[in-house]
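> just to be clear, the model below is a prediction. Sequence and coordinates:
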Amino acid sequence: MTTPTSTVSTLLPPLRIGPHTIDTPVVLAPMAGVTNKAFRTLCREHGAGLYVAEMVTSRALVERHPATLRIVTFDEGESPRSAQVYGVDPATVAGAVRILAAEGLADHVDLNFGCPVPKVTKRGGGGALPWKRELFTRIVAGAVEAGGAYGVPVTVKTRKGIDDDHLTYLDAGRIAEREGAAAIALHARTVEQHYSGTADWAAIATLKETVRTIPVLGNGDIWSAEDAVRMVQVTGADGVVVGRGCQGRPWLFADLAAAFAGSDVRLRPGLREVADTIYRHGELQVEYWEDEGKGMRDLRKHMAWYLKGYAVGGEARASLALVSTLAELRERLDALDLDQPYPGEGAEGPRGRSGTPKTAHLPYGWLDSRELTPAHRQQLVEAELSVSGG
């Protein structure tokens, strides 16, 4: 399963997030419907350093919705336990962070200011919010204070801005640093780009030059260990955040950990090893959901990612995407030609969401000023959605 590749030369020291030392400066990004406890456990077993749970909304957490509380449950081996919170109201966000910290539900909280989804940005949330500097400042400051009272560090994740003419990331970095955030991560795309095109690693380098006293983490287009090393070389980032690149490839974290430890060993699993990983993922899903049918339904979306590049016919792929029990899963996996070796480039590269650029959906008049109007304040109240995991 392991073969040597070219030796890497750039190494990073352990990442520090407040009082926590992360041995491997590699962060698993929160992804809706993907990074539940089952998948995080897989990534931890393969070497991820910090693994952030799916995003929860501050309002849903304050209201203690059962589905939200399930999202912020962690495996015994997860340390530090990391939760991501989204919100647009400073008091509600601070309240959510206070619950996580005071009740010992998490050891680290990340604030999401990078979501490009129209239902969020059209009300001024997610990646649209840093445009309003005062509001962004109040949310970060309140969250840092709420977490700090219990020794829980707060970090910030953002995008470059709304579009190339309305960039916000440097202001966001300065504010986060000034208000006591423990780190800032930059997804080097704009809201308008969504997940299309190429991440602008030069922006990560500029942010690193601007923010000097807290770690700067780079996110975007890390599909291999070599990508991660190259990002660090190009940008000077203190760590990397991996999202879509690990979908169906939790072993990517073993490659990343090896690269940053100076090793040239990489994991190149044949289909038999992939099938074993899929089954392990299925077991973890059932354990997490406490329901075999629900666990299997949640696993189905991962199948195409796991099988990318392998010679698995359409009928077999379709049957695996319909499994309803662990017994069915084992039977259908065993029916594959499991002696296939790693298919090389066919199993690598981009995966998950990509698409094309999309005009950013924003509240009417949002870009006219960096200050909030009364109308925009009302829209932000409506943006406090009582749903999580988006």
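Yep, that arrived.
> from now on I want contacts and neighbour counts done on CA atoms only, so please keep to that.
Noted.
> and the strands in the stretch 251-390 of the chain?
265-267 (DSSP state E, counting those that start in this stretch).
> show me the contacts for the closest residue to K122 other than its chain neighbours.
In space, and not counting its chain neighbours, K122 is closest to L362: 3.9 Å by C-alpha to C-alpha, 6 or more residues apart in numbering. Contact analysis of L362 by C-alpha atoms under 8 Å, 6 or more residues apart in numbering lists P118, T121, K122, R123, G124, A128.
> same check, this time on L170
L207, T210.
> that one looks like it's in a helix, true?
Yes. Under DSSP: H, G, I helix; E, B strand; the rest coil, L170 falls within a helix.
> and stretch 193-213, what's buried?
Residues Q193, H194, Y195, A199, D200, W201, A203, I204, A205, L207, K208, V211 are the ones in stretch 193-213 that count as buried (16 or more other C-alpha atoms under 10 Å).
> could you do stretch 337-345 as well?
Buried residues in stretch 337-345 (16+ other C-alpha under 10 Å): L338, Y342, P343.
> need the residues that contact it.
Stretch 337-345 has contacts (C-alpha under 8 Å, 6+ apart) with R268, P269, G270, L271, R272, A275, G309, Y310, A311, V312.
> let's go with 6 Å and repeat that
Outside stretch 337-345, the residues within contact range by C-alpha atoms under 6 Å, 6 or more residues apart in numbering are R268, P269, G270, L271, R272, G309.
> which residues touch the residue nearest to L167 when sequence neighbours are not counted?
Excluding the flanking residues, the one nearest L167 by C-alpha to C-alpha, 6+ apart is G161, at 4.0 Å. Applying C-alpha under 6 Å, 6+ apart, we find G161 in contact with L167, T168, T190.
> circling back: could the contacts of stretch 337-345 be laid out in a markdown table, adding neighbour count and distance to R297?
Shown next, in a markdown table, are the contacts of stretch 337-345 (neighbours: other C-alpha atoms under 10 Å; distance: C-alpha to C-alpha, whole Å):
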| residue | neighbour count | distance to R297 |
| --- | --- | --- |
| R268 | 20 | 27 |
| P269 | 21 | 25 |
| G270 | 16 | 25 |
| L271 | 24 | 22 |
| R272 | 18 | 22 |
| G309 | 16 | 23 |
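> next, the one to line up against it:
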Amino acid sequence: MTQTLTKPALRIGPYDVDPPVVLAPMAGITNVAFRQLCQEYGAGIYVCEMITARAVVERHPGTMHMMTFGEHEKPRSMQLYGVDPKTMAEAVRIIVGEGLADHIDSNFGCPVAKVTRKGGGAALPFKRRLFGQIVAASVKAAESAGVPFTVKFRVGIDDDHHTFLDAGRIAEAEGAAAVSLHARTAAQRYSGQADWTKIAALKDAVTTIPVLGNGDIFTADDALRMMAQTGCDGVVVGRGCLGRPWLFGELEAAFAGRPQPTPPTLGEVARVLRRHTELLVQHDGHDKAMRDIRKHMAWYFMGFPVGSELRRGFAMVSSMAQLDDLIAQLDHDAPFPEAATGPRGRQGSPGKVTLPHGWLDNPDDDLVPEAEDMHSGG
């Protein structure tokens, strides 16, 4: 039974976000094809894969291709990653000056070792002054074009180094249009449960801009529960939509107080999968698209009665004709399995966060760490 929730509409800069739902940027996932597919089910903000600020400044061809948006995508939303206020500001100036995006988010939540070992991602908010300088410089660069700049971060590095309350207050003070909290530490990665009480604490601390919650939203009811329990202004959905782009239609119905759509049969899921593949071909060409769609197969078929041989075929698919042949072998009438609404995607196990030498010695040190790799997408 879906709950109902009455709350003022989410507004980020000049944009009304109704329903108050944001697709989290995910490396190798939230390209223009997947975003378009999701948007066909429901409104919201759909964020591009993470873009490295340095790659924008140096106009890396692969990054410029990733900064592609659909004809009807509005607002065009992009997430930037960087560790240097000057580089971030220059990247923002390029993006807004050339009209490449309508909304810029920033990544201070990535827990991946290759990012944190250079002081980036979830490691950076520990350096309060540097974090504030990056946000301030980016906001100033975006203001001239009226482009909202938002900030996403985690609870902290680990349970001994929580940074989210300081990060929220600093982002608010420096002019961010909204903040988002993934309610896990970097040490948790994607394991265990998100601690939604931290979202409530951030909402209490940050009072003049929207606070969005992220973590463990796998159903529409999860989104409504998070907002009811924490008071947050909107939700950010990541792994819950892997192989389930129709989740955004369920979210839109839930926030509008309408009955939930009937879950898709296996045949309907196969049609979505084929549509996803077609969109990838349009964006990246046949060969890259066929390689890219393979990683989505297990997510689409999660819980369905699909035999091991057929699953292997989907995981190695190399052409549209082969895909159609495999789809024809499925039991199209198989109902959607209840178990498939649970956790999906990478979870991993908790572990020590890799940091630069001496990183935790002084939180007020604003020395810019080693320049980030020029590698967008995560």
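Received the coordinates, thanks. From a predicted model like this one, the values you see are computed outputs, not experimental measurements.
> list the TM-score for the superposed pair.
The TM-score (TM-score structural alignment, normalised by the length of structure 2) is 0.98; 378 aligned residues with a C-alpha RMSD of 1.0 Å.
> can I get the buried residues of stretch 337-345 of structure 1 in a markdown table with distance to R330 of structure 1?
Shown next, in a markdown table, are these (distance: C-alpha to C-alpha, whole Å):
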| residue | distance to R330 of structure 1 |
| --- | --- |
| L338 | 12 |
| Y342 | 20 |
| P343 | 22 |
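> which of those fall within helices?
In helices, judged by DSSP state H, none of the buried residues of stretch 337-345 of structure 1 are found.
> what's the closest of the residues you listed to A146 of structure 1?
Nearest to A146 of structure 1 among those: Y342, at 47.9 Å, using C-alpha to C-alpha.
> trace the closest one over to structure 2, please.
Y342 of structure 1 maps onto F336 of structure 2 when the alignment is built from TM-score structural alignment.
> so what's its match closest to, chain neighbours aside?
T265 (5.2 Å).
> residue in structure 1 paired with that neighbour?
Using TM-score structural alignment, T265 of structure 2 pairs with G270 in structure 1.
> equivalent analysis for P25 of structure 2, please.
Checking TM-score structural alignment: P25 of structure 2 goes with P30.
> next: G351 of structure 2.
Using TM-score structural alignment, G351 of structure 2 sits opposite K358 in structure 1.
> how would you label the nearest residue to that match once chain neighbours are set aside: helix, strand or coil?
Of all residues not flanking K358 of structure 1 in the chain, E192 sits nearest, at 5.2 Å (C-alpha to C-alpha, 6+ apart). The three-state label given to E192 of structure 1 by three-state DSSP is coil.
> next one: the alignment partner in structure 2 of T210 of structure 1 from I199 of structure 2, what distance?
With TM-score structural alignment defining the correspondence, T210 of structure 1 maps onto A205 in structure 2. Per C-alpha to C-alpha, to the nearest Å, A205 of structure 2 is found 10 Å from I199 of structure 2.
> and if you look at A27 of structure 2?
Where I199 of structure 2 is concerned, A27 of structure 2 sits at a distance of 24 Å (C-alpha to C-alpha).
> cool, A173 of structure 2 as well?
18 Å.
> next: F248 of structure 2.
Taken as C-alpha to C-alpha, the span from F248 of structure 2 to I199 of structure 2 is 22 Å.
> just to revisit the earlier point, residues in contact with the match of T210 of structure 1?
Taking C-alpha under 6 Å, 6+ apart, one finds nothing in contact with A205 of structure 2.
> so what touches the strand or helix carrying A33 of structure 2?
Element membership for A33 of structure 2 (DSSP states H and E) is helix 32-39. The contact list for helix 32-39 of structure 2, computed with C-alpha under 6 Å, 6+ apart, reads F69, P245, L279, L280.
> go on, stretch 309-323 of structure 1?
Under C-alpha under 6 Å, 6+ apart, the answer for stretch 309-323 of structure 1 is R300, L329, P343, G346, A347.
> just the helices from the stretch 101-250 of structure 1, written as ranges.
Remark: helices assigned in the stretch 101-250 of structure 1 by DSSP state H, counting those that start in this stretch are 118-121, 133-148, 169-178, 201-210, 225-235.
> and the corresponding residue of structure 2 for V154 of structure 1, how far from A141 of structure 2?
Using TM-score structural alignment as the criterion, V154 of structure 1 maps onto F149 of structure 2. Applying C-alpha to C-alpha, the value for F149 of structure 2 to A141 of structure 2 is 9 Å.
> so the match of G351 of structure 2 touches T190, yeah?
No. Counting by C-alpha atoms under 6 Å, K358 of structure 1 stays clear of T190, with 10.2 Å between them.
> identify the residue nearest the geometric centre of structure 1.
Centroid-nearest residue in structure 1: A29, 1.7 Å away (criterion: C-alpha atoms, centre = their mean).
> what's the nearest residue to that residue if we skip its chain neighbours?
G243 (4.9 Å).
> how about the one you found, what's its match in structure 2?
Structural alignment (TM-score structural alignment) places G243 of structure 1 against G238 in structure 2.
> and V265 of structure 1, what is it in contact with?
T3, P4.
> which other helices and strands contact the helix of greatest length in structure 1?
Longest helix in structure 1, counting residues (DSSP H): helix 271-289. Packing contacts for helix 271-289 of structure 1, counted by 3 or more C-alpha pairs under 6 Å, 6 or more residues apart in numbering; DSSP states H and E, involve helix 292-300.
> how about residues contacting the helix it packs on?
Q285, V286, W289, A321, S324.
> okay, the residues you listed in CSV with distance to I184 of structure 1 and neighbour count next?
Output for the contacts of helix 292-300 of structure 1, formatted as CSV (distance: C-alpha to C-alpha, whole Å; neighbours: other C-alpha atoms under 10 Å):
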residue, distance to I184 of structure 1, neighbour count
Q285, 31, 24
V286, 34, 21
W289, 32, 17
A321, 37, 18
S324, 40, 18
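> nearest to R59 of structure 1, of those?
Nearest member of the contacts of helix 292-300 of structure 1 to R59 of structure 1, counting by C-alpha to C-alpha, is W289, at 23.1 Å.
> leaving out chain neighbours, which residue sits closest to that closest one?
Per C-alpha to C-alpha, 6+ apart, closest to W289 of structure 1 is G295, 5.7 Å.
> what about the one you found, how many residues nearby?
Around G295 of structure 1 there are 23 other residues, counting by other C-alpha atoms under 10 Å.
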